Structures are given as structure tokens and as C-alpha cells.
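No letters, just coordinates:
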């Protein structure tokens, strides 16, 4: 398998920094050069850019640049384009974009990628420009036909009118296609005060098909002559199959073929049941390879030792060591966060048909061109001979930013005559994930006589995903993502030093997990700031407010969340409230959690109150849904999430050992949106990052016990309530 790295120039690095760091917002206008690529389509209608097609019947097709994996982006991005095109959402049809970086690259990242909570941030301007260009051309076509000034015409609901006469977009398609397209950067966009669609609670466009069963995910792929393969991958990373009982597998009715690759065995059959039975009958024996002795205790010990060493400096202002030495009070703490799997509802799958001179792929992926690239690499075909059919994704969370599953499926398909759907079992999915890194953090802070911080030091030890995935994002020994929300916390400190120590765990592949840096750093930073408030004997909300005078948006969400949660009002014995504040993914968020800790140490989260300032809101329903889903995803990890290793193997295998949240554990979640004129921020990962510290700070408020390692160890809380 390739290392997954992608070369970026300096400009590309800035884009990645914007996407993952949240502090920089670059937008790229649609290039006029996009227009010639659609000449063939224009012969039968109007396609002024890569995102819009309008046929002679007036059907508007929006080609969506981002993947829909449940986050509502097919609706939100459609709203951006439809707002400027002057069509209703009921007038459009959605279509997955093909694999094409030149046309559909995420302008904040530089490749065709859905992730980093960037979809709206990246396409806020380009999609509106696309709609505005099309609208301008359609109006110009109508003006030419009527012999009038375009300034006197108006587009509305898929038509152009002068108040008396009306022409539909379909009637104008050919004439508009013949006109020269204006530079997108010169076309006027609507003033936000004139928005009629953006900011409304629009219904999800993908919901009807999901309800009636017509929605097609990658795992739903059906093709003539399709075979299904169950796959077993070496249980130890880097291992390979040693022996396979092919005769026993082939004896299973419906089994057609046994395929061995360098790291896996797949049984190809007429249907999944036969494939699974055949795989079990194959009685595979494995050569575990060099990682057979890997275990969690050793990996943690390595992190602990490496974290004692100075790291690469991510931020250094003032003289933190000197300030610590002179502080009236010093607080030290060590925090740890475990490896985590994604465990998306739709398990890993990929359908592939390899022919002599071409390859077709049917898959749900966050990175179509990377999927195309890995298939080209494995088959030896030119990239343009690989076609990717992208699908709705039943949960991405960063797992489908990786193309290891595509590569493995292509290896199997190269030995199969005809199309084959390779499906991972839940056990394969959890035990061969690419995991959120284990982090080990060391903190020290100094307080003056009034309890205010005079020094803050934070050393992060953990794997660098950037170094592998986007090498330009790993600079001077610092992983830009690993220090996000740590190098730039929302608070003002007179002296601050943040360091990063790269520690790669043997035999454990790591990757994105609904945010990585912030899901780790917000927890440790917000927990430690809570420790400082406790040491200063001050209220946690008041203490934070005293450090946020320079940061009005962060102060605003904190104030709103505390007010809506009834901060400071009495709670029953064994109950507590906790708070968190963050700036990550371009948005400001504060959460307040209300928890109950029972005598047996079990924790029940009753209520989550979340205040969000994500700039201009496209669809309030989408934001509220993402807050709910993100909070529950993060809460699952707080209560249950941990991947551990023994003898090179992942010890968890299904939802009995890698627990999802149960319905009786789900709290009430309230979302309060701040009205803002700022450019949109990201939302998909924000609540996931904010939930852990809010809950853990609430546990402290309820019990007086500070837990610094996730998930919650209920044994440490027994009889605390």
C-alpha cells in the first residue's frame, strides 16, 4: 500500500492550514477556463461552469463538489448555488461530481476532498459565483432576445422576466450557452440582507430517498454479473497469509474463487452469506510479521518517555520557565487520550471491475481523486483510465479520507473476471481501522497571588498524520493539526510555550477522526484551565471570562451557553455542570454539560447546552443536526471509546467490545446560534471536540475527582457522589 502522502507547494500548505487550522480563510474564484470543459454538454443545453447544467426542458442539475456522508452538505451547498441562480431547491436535481481535481478541488485544501469541516467554508464563494455567472448569462440571453437592457430584467424561480414577459431557463439555455461567460470574480453577488434561501430551515434534499430506500450507498452497488467477496486482512499490521484451506472454502455452495494478496485473503461468491462461510472454512493461518509483540502498555510507555524530552516549538511567547519559577502557585498535570476507531454505520466496502485497459470503482469516498490514484497505482493503468462512481456515504468521520480499502479491493478485483464487491465485516472494520492517535500531554501553569495565570506550558506527544498525508503540513518538527487549539488557545496568557513531540506507534496506522488535533487539544486545554480555576478557588465560567476580554466571539458563546444552561443555579447531590470553550474549524463553540455520577461510579449525561458562532448560517437545521450528531459521536468516546492492542492485535472486535452509545444514554441537546455577519465557519466536527471537557469538568464538579484520561474509568468514581 502507498504511504498516502500528497505533495503540496507553499500555497497548498496555506490552504491546508486554513482548512485544518481554522484561522485563515482563503477563497478561490471559479476559473473561466472551466467553461471549455463543458463544450459537449453545452451543445444540448447550458453549462457555464462545472457545477451547473440546465437542459432545454429547464431541468437544473447541480454537480456537487463535496461528498454527502450524513452532514447535510448536499442541501447546504445546493442552497449556496440556488440562492444566486434564483431557483428553488425543488427545481434542482443533485449529482455526484466525478473524480476531477481540476474542476472540483476543495479550494482550501488543493485536492478533491470532503473533510476538516471545510465544505461550506471552501465553497461559500465559488458556488455562489457559479450561480451568479449562470444567472447573469441567462438574463443577458433574455435581454438580447427582447432587445432590452439586462439591468431592467430579473431572474426568479427559474425564469427571467421584465414584469410582463417571462422566459424559462430551459428556453434560454441555448442562447445563454452561446454568450461569452464573464469572469466569476467580476459578477456581483447578493448582499446577505437580500438572501431568500440562505439562512432558512430548508428540508434536506437527500432525505426522501433515504426514507423510501432509493438512496444508494457504496454497499448497495448492483451490477450485472456482480460477485461478492468477504475479506480477511492480517490481524497484525504488516502481516501476511501463511496458509489457506482453499479446498474447504471452495466446497461451500456458492463460492467461486479464493483470492490471496500480500496482506489478505478474499473469498469470492455469489452472495455474502456464501462468501462469509467460505472465508470461515478457509481456516487462514497468518505470518504476523514484525509487529507481533505490539501491546498497549509498551506504546503508552514509549509516549511517556518521549514526552519527557523537549519537543519542536509550536509557540513561544514570553519566558514561561522564568514565570513558572516565580509563580505564587504551580500546577502540573498529565493527560492521556486513547486510540479510537471510526466504526461508521456503513462498513468499509468497494466494488471494482478491472478490465485489460480500464478500471471502474463504485464506492463512497471523501477523496475521489485519491481513490482514482490508488487504483491506477495498483493496476498500473493511466489515471484517466480509472473511473470512480462516488456514492452517498453511510458515515465518513475521516475514515474515508483514506483509500486503503479501495487499494485492497482493487488487488482482489485484479484476480477476478468481472465486477466484485469487497465487503469488510464489522470485525475487520474495527480491527483494521486507521486510528485517532493516542496522545500523551504534559502541562504546567503558574498562578499569581490572585489566581491569574502567569505561565502556561503544554507538551504534546503523539503521531503525526500530517507528516504522512500532507507532508507540507509538518514543518520544523511541528504537525499543524496536532497542535490546533493548543498553540492558539482562546485565552490570553502572559507567557506560553507549546511543544510537539512526534511519536509514531509501532504497528498502528493513524488517521483523521472527525477532527484530530481539536478533539484532543480542546479536551486537555479546557480540562487544565478548569484545574486552574479550581486552584484559584474561582467559578469556572467567571475564570474563563477573565481571560477572554481580547476575544469577543469566544466570550460571546461562553456567556450565551452559561446563560441558557442556568449556570450557577443549584443542582442535586451527585450532579454537576461543566463547561468548555473553543475556537476550531473556523467556528466558536461553548458547551455546558449536566451530569449525574451514581454511587457505583456510572456517569449519566442529562443535558448538553451548546452555543455556536459559526458566522453566517446557511441552514440552521443542518447546524443543529451536526451539533447533535457531533456531540453524541464525541460523547460515545468519552463514555466508552478505547482501542487497545495485545500481541499486535486489536482487542476490540464488534459493538459488544467497542461500545456505541445506547439510546438510554442520549442526553437532551440544546443548540443556540449566534447571529453573525462573519464568513461561515465549519460545523461538522466542532461539537465532537467540545463535548469531552464539558462532561469531564462536570464530573469534577459532581465528585471533586479530576479524571485526566479517557474514557471515563467508573472505578475511580465509585462512592464519589
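Perfect, thanks for sending it. These figures come from a predicted structure and were not determined experimentally.

use CA for all of it now, contacts and neighbours both
Fine.

Are there helices or strands packed against the helix with the most length in the chain, and which ones?
Assignment by DSSP state H gives helix 119-146 as the longest helix of the chain. Helix 119-146 sits against strand 45-49, strand 52-55, helix 73-85, strand 154-156, strand 159-161, helix 169-177, with contacts defined as 3 or more Cα pairs under 8 Å, 6 or more residues apart in numbering; DSSP states H and E.

rerun at 6 Å
Contact here means 3 or more Cα pairs under 6 Å, 6 or more residues apart in numbering; DSSP states H and E; on that basis helix 119-146 packs against helix 73-85, helix 169-177.

Which one of these lies nearest to residue 422?
Evaluated with Cα to Cα, these place helix 73-85 nearest to residue 422, the distance being 26.8 Å.

Show me what the closest one is in contact with.
68, 127-128, 131-132, 135, 197, 204-205 (Cα atoms under 6 Å, 6 or more residues apart in numbering).

again, but for stretch 405-412
Contact with stretch 405-412 is made by 374, 422, as judged by Cα under 6 Å, 6+ apart.

structure B:
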């Protein structure tokens, strides 16, 4: 099986929108995951579809309207760099606006922002530059090629100079060029060079507006509690004690939740604590974690979908010199973002305004329109910075909830979920079981591989049209079908099992994070069985994949792979092709005891294609690793009588500063390939690299997450037959 590179969808045509002395160039971004047709607006102030706009006013201010939202990943820096590179301006001078809902491409997730914006934003900047040069050339009666764009000015052949603002009105009257000349890498002044985050200052000094910061004149604040069991609803509510709390003004109710409204949040919280609510818990009140795992275990032996295959893997296994199998288990996981769920809404007879952080602006708008019964064009969404998304804000049920409460009052209403509400009512990363069996040659290398995945299909709920004709969720191919390895024969099966009592969702790369833990753990086991060094074993498997081989060799060299370590220390390696990027990771750890893990050092080598901002890539990988290590070592969502047992950071553990790796080194490999994604690569690498390092120290395999679970004690899960 060969690697599959995710290609960007075809780009749409650019158009110029003129008006009021401003030059507005709209670069239509690919509607890759939206399936909705784009729509152009008539002027710069109207709503628009999934477009990235460059707006240059007569005041010489350049504004960029981005379809992707900033949630800590740095897209408000790298996207501006792409446009500013071609336009010839200082990125620090650009104003940024979040795009309003349009044709559906304002979706931030899947590590796709740089992949989808690489060409459109550069083309937008180049087209704007070209037209400004043409406008200046017309004034000076010279050839456009004699005019140079530099630092917000067009420079003429004899020393003339006009600012972009001075040329904006003239440029607006010119036709958009059908073809533009982009800068070559040798001409780059910004792309590929480190740049400090453009949003750092406003975040440090408090100017950055997150959803939870929103203050609207006349607003009240609501503290929310939903039925603690999914599928349950509100029974009896006694409001007397709550309404006696100073500052509480109302108690609102919908079918499955209550909201205490007050002048400020503390009063709302006190009112909610005093509220007497009797819940009708419904059919999921008996669900526990073991019921979910029993359901998954049943899928290991029942019928399944054939998701992908080549060759006859089963025959290859039957005829192999040896065979080896293993089963892996991964738990439900919460997102637990730093900023808990919140949404501010003002419902009026003639319209509605929403202020929130969302990864999918269009869905937030559309659900509000449906709830309050107004046309979509009467809904104005104001996207805010997101204090951590990780896929949580790909969901929009909290906006639906806010709209259902907000339509009951005349004033603006901000709902805020407590940390406990945020975790227990999360939409969780699914639990999965994976079973792999390999046929092996006399050297211990794979001749045939079968892989069965048992678990939910997240896309079936989130976007049913995205489910394959055979019922397969393609996200599960990341780390399994999409891999740097080649197998002579391969068969992937999927047994879909939707768990009771929880709603599942994407979690910082569901396919990549779950698939890589399984595949990289299994590859490591096969190397161990063959008596071959894990790096050498992988080197043989990717010998015909030069990009994968390059990151593997680089990480081995930079990590000191194979050099002596102190007692109780070990290294683990993981190799991946996911989200369009190649990454090799080595975790070096110390284990003083079987439950005492200290991560001494992590080394990564990454080929993510053309680098836009190297500092941003390193920061993304560092943060992703720590996020992934926290989940891999400690965390699992469990249920008892339908209720989630983890509810705050004392039961949902986040890696502390003293537990974080002592050192993380990220090495970038130069490449001229188009950029790949990077936001989820570090998280995907964390669990397999760490599990393989722990196995090296403890001399036993770790097939269950979290890694410190007692399930990882030796139990004879391996099954081996000699042919």
C-alpha cells in the first residue's frame, strides 16, 4: 500500500469587487469540505461566501478577511504572511477580520488551513499587486513591469512613489488578471522565515476578544445546566431559592436544560446552585463504560465493511512463514479546552446577533435561524478568538442552546458553561478497538496485513453525505490507509458501533491520533519479534519512500538513537504521514517504576512541504505533543449510570509544567512541495512514541490507552503461530 497525498481542491476564479473608493479583491477559497457553491457579494460591506478578501482603502489600510478562525494555531499570522509576501507589505500593518458565514468553507479543522490557503492567498496578493502596478503605470505612462511594489508603495522607474491607498480607486476599475505571476522561493522575503505571532500583543495586553470576554450593552449572563444523562430531560423545577439570590433576574427552561439569568456570572452560578431541578434521566441512565466496551468487543467477530484492500491479505497470512496478531483499545476523550463553552446572543423581532468562537461559522448561523425562525440573512455572526478548539467547536449545539434560551428574553444573553458542564456535556473522542494480524516472512517482515477497526463513524452524524456508499468513514484511513509504509497485501475492515449514552465527535485528528497509536505500536512489536532495531525495521519498510526515509534518518541522528542511555531509560520511535506531512518522532523517557514516567526529551523531524513560518510549526508540534502526552498517560472518560465521572482538572488531568518533556527539538526538512498540515501531527505522534519508549524500558507492550491503565499489565494478549 502506498502513501496517498491529500491534494487541495481546485481553486475558484478570483473577482474584483469595487466600491466607495476602495479596491477589494476576493480570492475564493476551495470549498473542499463544504459541497456548497460559492457566492460573490455585490459590495465590500455585504455578506459573502467562503472568500478571503483583500481590502485596501483610500486611507492606505489593508484589511484581510480570513475564512479560518484563530484558536491558538497561528493562522492569523501564516495566512497574512502568504498574502503580504505577494502584495509587498509589512504583515504587521494588516488588519484582520473573521469572515462572516458564506458558502461553507469557513471551516477550521483537520490541519487544512495552510494546505487550502497556500495558493489562493498568494494569488490574491499577487493579483492585487499586479493591478496596483497597472494603475500606477497608467498614471506615469510607463510599462507596468517598470513599477515595483514595496512596503505598501508602488515605485516608478524615475523615482516616483504612490501609496496603495492613493491607487486604490484606480485599481478598483481595472479587470482582474486571469493569470498572475507568483514569486519564486528565491524571491521570498517572508515565507520560510520566523515571524513572531501577529496576535501576541493583543492577547498579552487584553485587547483580543475571546467569546467569553464579550460585553454587549444591556446583556445579562446565564449559567446553564443540562440533564447529566444524554437523552434525559427536565422534570420538576423549583425556582424560589434561585430567584432570591441577589442579581438573579430569571430562570429559563428548555426540554433538556435550565439557565439561571443574572446581572453577572457569579450571581448566575449561585442561583444555579440554589435551583432545585428534578431530572428525568431517560433510557441511558443505566449505561456504563463497560457496556460501551462490550459493544466494541462484539464487533471484533461480527460482520464488517470492507473499507480498503489490495492483494489477498488473508491468503498471504495463511501461507506466511509466521503470523502475529494484537488488539488495541482506546478510550473516550474530552476536549477540555481552556476556554469553556460560551455564546452571547441577542434575539430581536427583526434580526439576531451572535458573538461566539466557532470553527464552523455557517452552522452557527444556520442553527440560530432555524431556532428563532428568521431568514439566514437576518442573522449576524461575530466570530471571536477561540481559547482552544481541538475539534470541540466544530460542534454547534451550544449555539443552538443559546438561541433557544435567547429567544425567551428581549435583552442580549451570554450563556457560560462551568468547567464541570463543559467536560461532562462534551462531545467526546470515540472509543475504539483495533485488531491487526500480520503474515511474516522468514526475516519477520510483513507479507500480508489485516486490520479491523471497531467504533463509531463520526462523519455519519456530523455530515451524513460524507459517509461512503458502503458506510465507511474516510477519516479512519488517516494513519491506516494513509501511511508511509507499503504492504504486499492489505485488508482494512470497519465494524461500525455507535456507543450508547454519549455523543462522539472529532478530537484533534480522530483518524490520525487513533490510527497511528495502533499501527506504530504494531510495527514496533513486529520489530521486537524479529529482533530488529525499530528504526532499522521501519527503514526497510520505507526504503522506496524518500520523504519518509529522510525524516526517519534525521530523527535517528538528532535524537542519538542507538547511543547508550542511563538505567531505566529508553527511547521509542513513531513515523507518520498524516495531514499531508511526514513526521518522525523519538521520545526518550525514564521510568523509575512501572507507573512513574518522566519524559526526558522528544525529538521530531518534519517534512511539511514548503515552510511558511518555522516558529509556528515548532510551536504547534510542541503544544500538540504535550496535549497528546496528557491524554496518552492519564485520561479516559468513564460513565456510571449514564453520568460522566470526570468533571474538572482534578479528575481530568492535564500535564503540569514539571511533568512536561525536559526538552523538545523540532527539526525542519527543506522542501519545495506544497505545504501540508501541522496542527495535529504532534498530538498524533505522542501516544505511539511514548508507548514504544515505555515498552523498551519495561519489556512489555502497551496496547491500551491511557498508558498507565492496569490493563497494560502483562496478560498474554499476543498470539503467534509459526507457519
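Nice, thanks for sending it over. Bear in mind that the values here come from a model prediction, so they are computed numbers and not experimental data.

TM-score of the superposition?
Superposed pair, TM-score by TM-score structural alignment, normalised by the length of the first structure: 0.93. Supporting alignment: 685 aligned residues with a Cα RMSD of 1.5 Å.

Spatially, which residue comes closest to the counterpart of residue 595 of the first structure in the second structure, not counting chain neighbours?
In the second structure, the residue paired with residue 595 of the first structure is residue 589, using TM-score structural alignment. Leaving aside its sequence neighbours, residue 589 of the second structure sits nearest to residue 599 (Cα to Cα, 6 or more residues apart in numbering; 4.4 Å).

Residue 661 is in contact with the one you found, correct?
Yes. Contact criterion Cα atoms under 6 Å: residue 599 of the second structure and residue 661 qualify, at 4.8 Å.

For the longest helix of the first structure, buried residues please.
Residues of helix 119-146 of the first structure classed as buried by neighbour count (16 or more other Cα atoms under 10 Å): 119-143.

ditto for stretch 622-642 of the second structure
Across stretch 622-642 of the second structure, burial judged by 16+ other Cα under 10 Å covers 622-639, 642.

Next: stretch 699-719 of the second structure.
Buried residues in stretch 699-719 of the second structure, counted by 16+ other Cα under 10 Å: 701-709, 712.

follow-up on the earlier one: strands - which of the buried residues of stretch 622-642 of the second structure land there?
Under the assignment DSSP state E, those contribute residue 639 to strands.

quick one, helices of the stretch 401-550 of the second structure?
Per DSSP state H, counting those that start in this stretch, the stretch 401-550 of the second structure carries helices over the ranges 419-424, 458-462, 510-530, 534-541, 546-559.

if we can go back for a sec, of the contacts of helix 73-85 of the first structure, which pair is most distant in space?
Pairwise over these, using Cα to Cα, the maximum falls at 68 and 135, 25.8 Å.

With the second structure overlaid, report how far stretch 136-144 of the first structure is off on average.
Following superposition, stretch 136-144 of the first structure is found to deviate from the second structure by 0.6 Å on average (mean Cα distance after the TM-score superposition for the first structure).

Which part of the second structure matches that stretch?
Under TM-score structural alignment, the match for stretch 136-144 of the first structure is residues 130-138.

which of the helices of the stretch 401-550 of the second structure sits most buried?
Mean neighbour count (mean count of other Cα atoms under 10 Å) peaks for helix 510-530 among these, with a mean of 23.

What is that helix packed up against?
Checking 3+ Cα pairs under 6 Å, 6+ apart, helix 510-530 of the second structure ends up next to helix 534-541, helix 681-698.

Check what contacts it and list those residues.
Contacts of helix 510-530 of the second structure (Cα under 6 Å, 6+ apart): 444, 475-476, 478-480, 534, 537, 574, 684, 687-688.

do that again at 8 Å, thanks
With contact meaning Cα atoms under 8 Å, 6 or more residues apart in numbering, helix 510-530 of the second structure is reached by 324, 326, 328, 330, 429, 434, 436, 443-445, 475-480, 533-534, 537-538, 574-576, 578, 680-681, 683-685, 687-688, 691-692, 701-703.

Return a ChimeraX selection command for the buried portion of those residues.
Selecting only the buried entries of the contacts of helix 510-530 of the second structure in ChimeraX, with 16+ other Cα under 10 Å as the criterion:
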select :324,326,328,330,429,434,436,444,445,475,476,477,478,479,480,534,537,538,574,575,576,578,680,681,683,684,685,687,688,691,692,701,702,703
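
Can you check which part of the second structure stretch 330-347 of the first structure sits on?
Here stretch 330-347 of the first structure aligns to the second structure at residues 323-340, judged by TM-score structural alignment.

Then stretch 452-466 of the first structure?
On the second structure, the counterpart of stretch 452-466 of the first structure by TM-score structural alignment is residues 445-459.

ok, back up a step: for the helices and strands packed on helix 119-146 of the first structure, which one sits closest to residue 218 of the first structure?
In terms of Cα to Cα, the element of these nearest to residue 218 of the first structure is helix 73-85, at 16.7 Å.

average offset between the helix or strand that comes right after that closest one and the second structure?
Next helix or strand after helix 73-85 of the first structure toward the C-terminus (DSSP states H and E): strand 92-96. Superposing on the second structure and averaging over aligned pairs (mean Cα distance after the TM-score superposition for the first structure), strand 92-96 of the first structure comes out at 1.4 Å.

what's near enough to touch residue 667 of the second structure?
The contact partners of residue 667 of the second structure, taken as Cα under 8 Å, 6+ apart, are 555, 603-606.

Include distance to residue 506 of the second structure and secondary structure when you put those into CSV, please.
Formatted as CSV, these follow (distance: Cα to Cα, whole Å; DSSP: H, G, I helix; E, B strand; the rest coil):
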residue, distance to residue 506 of the second structure, secondary structure
555, 29, helix
603, 27, strand
604, 25, strand
605, 26, strand
606, 24, strand
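
Looking at those residues, which is nearest residue 461 of the second structure?
For the contacts of residue 667 of the second structure, the nearest to residue 461 of the second structure is residue 606 (33.3 Å; Cα to Cα).

so who does the counterpart of that closest one in the first structure touch?
Counting by TM-score structural alignment, residue 606 of the second structure corresponds to residue 612 in the first structure. Residues in contact with residue 612 of the first structure (Cα under 8 Å, 6+ apart) are 557, 587-590, 671-674.
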